[in-house]
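Q: Pasted the sequence and its predicted model underneath.
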Amino acid sequence: MRLSKIKNGLLLCLLLLPLQAWAGDDEVIAVTGRAEVAMVPDMALVNLIVMREAETAAEALNENSQALEGVLAALHEEGIKSRDIQTSQFSIDPRYIYPDHNKPRQLVGYTVRNGLSLRIRDLSKLGALLDKVVTLGVNEGGNIQFINEDPAEAVKQARVQAVQNAMNTAKTLAEAAGVKLGDLVHLAEQSAPPRAQPVMLETHYAKTAARSAVPVAVGENHYSVSVSMSYEIKQ
């Protein structure tokens, strides 16, 4: 009988151990903090496309190449370095017409597209540069993304502010609950890419219309950081 009671007591202790450990792990204050820092962009990523159509692939390619050479020359004249110019796409596609359902399609020509990705480091030149390359042959594209070449300082500030925000929240909760904060037992970060709206530019102009530099709004990039923190509760 006595041996049976000892066994039952040991079994009860073993069953309680996981529950006690789980309860101890829960004796924390868990909080999150978030901060966002704005930074004015200092660089633009621009995608431009020269598209030409002709009856033969060779003619379309020749016309496209001539137009692209003029665009590249203009970019270099404006101070854009070769390291900031990259071919992003190239394609030669046949063009067909479909007379009706009873006749086969007919080949009527070819389309050649040659795309460039640019890094514009002097944003004060961006509007005039876009206007110039359009007059020289760019007739598709125009997507712009404003970025920061080195956002490290903005991200650092967001980290500091997010941690401080979480710490203040933890102190407020502890005071409201009438307890004291113990050691920090958990800290994790979640950062998000900068939020910036892409700018779409119209690249169709009337040949006789008077025009000035394309208006461009740079705006701001917003770098956000979120952190989660857990503190022990002092007994």
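A: Looks like it came in fine. The structure presented is a predicted model; accordingly, all values stated were derived computationally and were not measured. Residues are numbered from 1 along each chain as shown.

Q: Every contact and neighbour count from this point should use C-alpha atoms.
A: Fine.

Q: Strands along the protein, start to end?
A: 28-39, 43-54, 85-97, 106-120, 140-147, 180-195, 199-200, 221-234 (DSSP state E).

Q: Skipping adjacent residues, who's closest to the residue sitting nearest the centre point of the chain in space?
A: Averaging the C-alpha coordinates of the chain gives a centre point, and the residue nearest to it by C-alpha atoms, centre = their mean is Pro193 (5.2 Å). Closest residue to Pro193 in three dimensions, ignoring its sequence neighbours and counting by C-alpha to C-alpha, 6 or more residues apart in numbering: Tyr223, at 6.6 Å.

Q: The one you found contacts Glu153, doesn't it?
A: No - assessed by C-alpha atoms under 8 Å, Tyr223 is found out of contact with Glu153, at 10.2 Å.

Q: Just confirm Asn221 contacts Ala192, I think it does.
A: No - distance between Asn221 and Ala192: 11.7 Å, which falls outside the contact criterion (C-alpha under 8 Å).

Q: So these two - more neighbours on which side?
A: The residue with the greater number of neighbours, taking Asn221 and Ala192 and applying other C-alpha atoms under 10 Å, is Asn221; the counts read 22 against 12.

Q: Run through the residues that contact that one.
A: Contacts of Asn221 were listed using C-alpha atoms under 8 Å, 6 or more residues apart in numbering, and they are 38-41, 146-148, 194-196.

Q: repeat that for 10 Å
A: Taking C-alpha atoms under 10 Å, 6 or more residues apart in numbering, we find Asn221 in contact with 36-41, 146-148, 151, 154, 193-197.

Q: Also Leu16?
A: 10, 22.

Q: That one and Glu59, how far apart?
A: 84 Å (C-alpha to C-alpha, to the nearest Å).

Q: Go ahead and confirm Val227 touches Glu36.
A: No - Val227 is not in contact with Glu36 according to C-alpha atoms under 10 Å; the separation is 12.0 Å.

Q: also this one, for the comparison:
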Amino acid sequence: MKLISTVVAALFCAHSYAGSLPLTPHLYVQGNAHMQVQPDQAVIRVAITQKSKSLPEAKTTVDDIMANAIAIAKSHHIRVDDIHAEQLNVYRQTRYNRTTNQEEFEGFRVSRALTLTLKKLEDYPVLLQKLVDAGINEFNNTQFEVSNRSTLMKDLNKAAIKDAKLAAKELASDFEVKLDGLYSVSFSPMETPRTPYARAESMKLMHASSGNVEQAYNTGALTLNAKVYAVYTIDN
């Protein structure tokens, strides 16, 4: 019986750590929620890089390819606000000659980066091919996203809060104690060395269907997650 009392005390009444937990008996729980959604837009990051000993020649080539790439993006109904062409970057390249012990000029490396937000995912494969044909030679990263992410996350946060309430009731019931009230809540982990209690199964919201990814390189579904951390005091 004494051992059980010691375990309960360790769970409910640890020292306050950085002011995030109360000194009175309490429960520290974690609420979780997740949702799988289909992406409905893609952020495409590409670039054109040209090397030449003639700087004007390299710059002209890069500018022409970039102009064509922007025209291609507009032809796929990408808005001007979703087209971001960066400034020209120029690097003078040299190579160390071990025979002469001197740096030798090799040429100029000229590049420009382009970021596009495509909101018609079925155009993704065709758009990439057109960019390649236009002379784009660097594909840095494509990030698939959902346009209504903020709205979905609000719903997920509410579900995570509901899950935290259930976790608190579940834990209180297991130890046959009564919840007194909510002490604090945060969407970031509390400053404590202890791990919060979480239910075995987190709240799962219904699948949210957005874009048609079957034709967009089979990108698959995205998983959105929300977590909330709550401290409840218990009735002595």
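A: Arrived safely, thanks for sending. Only a predicted model underlies this, so the values are computations on that prediction, with no experimental measurement involved.

Q: Identify the contacts common to Asn221 and Ala192 of the first structure.
A: The overlap between the contact sets of Asn221 of the first structure and Ala192 (C-alpha under 10 Å, 6+ apart) consists of Glu36.

Q: Tell me which residue of the second structure lines up with Ser65 of the first structure.
A: Counting by TM-score structural alignment, Ser65 of the first structure corresponds to Asp63 in the second structure.

Q: Tell me how far that match lies from Ile136 of the second structure.
A: For Asp63 of the second structure, the distance to Ile136 of the second structure - C-alpha to C-alpha - is 11 Å.

Q: These two: which is more packed in?
A: Remark: of Asp63 of the second structure and Ile136, Ile136 carries more neighbours, 24 against 16, as counted by other C-alpha under 10 Å.

Q: pretty sure the more buried one contacts Thr61?
A: No - counting by C-alpha under 10 Å, Ile136 of the second structure stays clear of Thr61, with 11.0 Å between them.

Q: got any residues that touch both of the two?
A: Common contacts of Ile136 of the second structure and Thr61 (C-alpha under 10 Å, 6+ apart): 48-50.

Q: Among those residues, which one sits closest to Ile83 of the second structure?
A: Closest approach between those and Ile83 of the second structure, by C-alpha to C-alpha: Ile48, at 15.1 Å.

Q: what lines up against the closest one once you look at the first structure?
A: Aligning on TM-score structural alignment places Ile48 of the second structure opposite Val50 in the first structure.

Q: Now Ser82 of the first structure: closest residue in space that isn't a chain neighbour?
A: Leaving aside its sequence neighbours, Ser82 of the first structure sits nearest to His76 (C-alpha to C-alpha, 6+ apart; 7.7 Å).

Q: dump the residue contacts of the aligned partner of that neighbour in the second structure.
A: Taking TM-score structural alignment, the alignment pairs His76 of the first structure with Lys74 from the second structure. For Lys74 of the second structure, the contacting residues are 68, 80, 82-83, taking C-alpha under 10 Å, 6+ apart as the criterion.

Q: what's the answer for Ile83 of the second structure, then?
A: For Ile83 of the second structure, the contacting residues are 44, 70, 73-74, 114-118, taking C-alpha under 10 Å, 6+ apart as the criterion.

Q: If we use 8 Å, what do you get?
A: 70, 73, 114-117.

Q: what's stretch 92-108 of the first structure in contact with?
A: Residues lying outside stretch 92-108 of the first structure but in contact with it, judged by C-alpha under 8 Å, 6+ apart, are 55, 57, 61, 109-113.

Q: Output these in JSON lines, with distance to Glu232 of the first structure and neighbour count appended to each entry.
A: Shown next, in JSON lines, are those (distance: C-alpha to C-alpha, whole Å; neighbours: other C-alpha atoms under 10 Å):
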{"residue": "Glu55", "distance to Glu232 of the first structure": "76", "neighbour count": "14"}
{"residue": "Ala57", "distance to Glu232 of the first structure": "72", "neighbour count": "16"}
{"residue": "Leu61", "distance to Glu232 of the first structure": "69", "neighbour count": "22"}
{"residue": "Gly109", "distance to Glu232 of the first structure": "73", "neighbour count": "17"}
{"residue": "Tyr110", "distance to Glu232 of the first structure": "70", "neighbour count": "20"}
{"residue": "Thr111", "distance to Glu232 of the first structure": "67", "neighbour count": "20"}
{"residue": "Val112", "distance to Glu232 of the first structure": "65", "neighbour count": "23"}
{"residue": "Arg113", "distance to Glu232 of the first structure": "62", "neighbour count": "19"}
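
Q: now the second structure: which of the contacts of Asn221 of the first structure match?
A: Here is what carries over to the second structure from these, by both residues aligned by TM-score structural alignment, their matches' C-alpha atoms under 10 Å: 37-41, 146-148.

Q: Just give me the closest of the residues you listed to Asn165 of the first structure.
A: Using C-alpha to C-alpha, Val37 is the member of these that lies nearest Asn165 of the first structure, at 13.6 Å.

Q: In the second structure, what sits opposite the closest one in the alignment?
A: Under the alignment (TM-score structural alignment), Val37 of the first structure pairs with Met35 in the second structure.

Q: what's the answer for Leu136 of the first structure, then?
A: In the second structure, the residue paired with Leu136 of the first structure is Ala134, using TM-score structural alignment.

Q: got the contact list for its match?
A: Contact partners of Ala134 of the second structure, counting by C-alpha under 8 Å, 6+ apart, are 65, 68-69.
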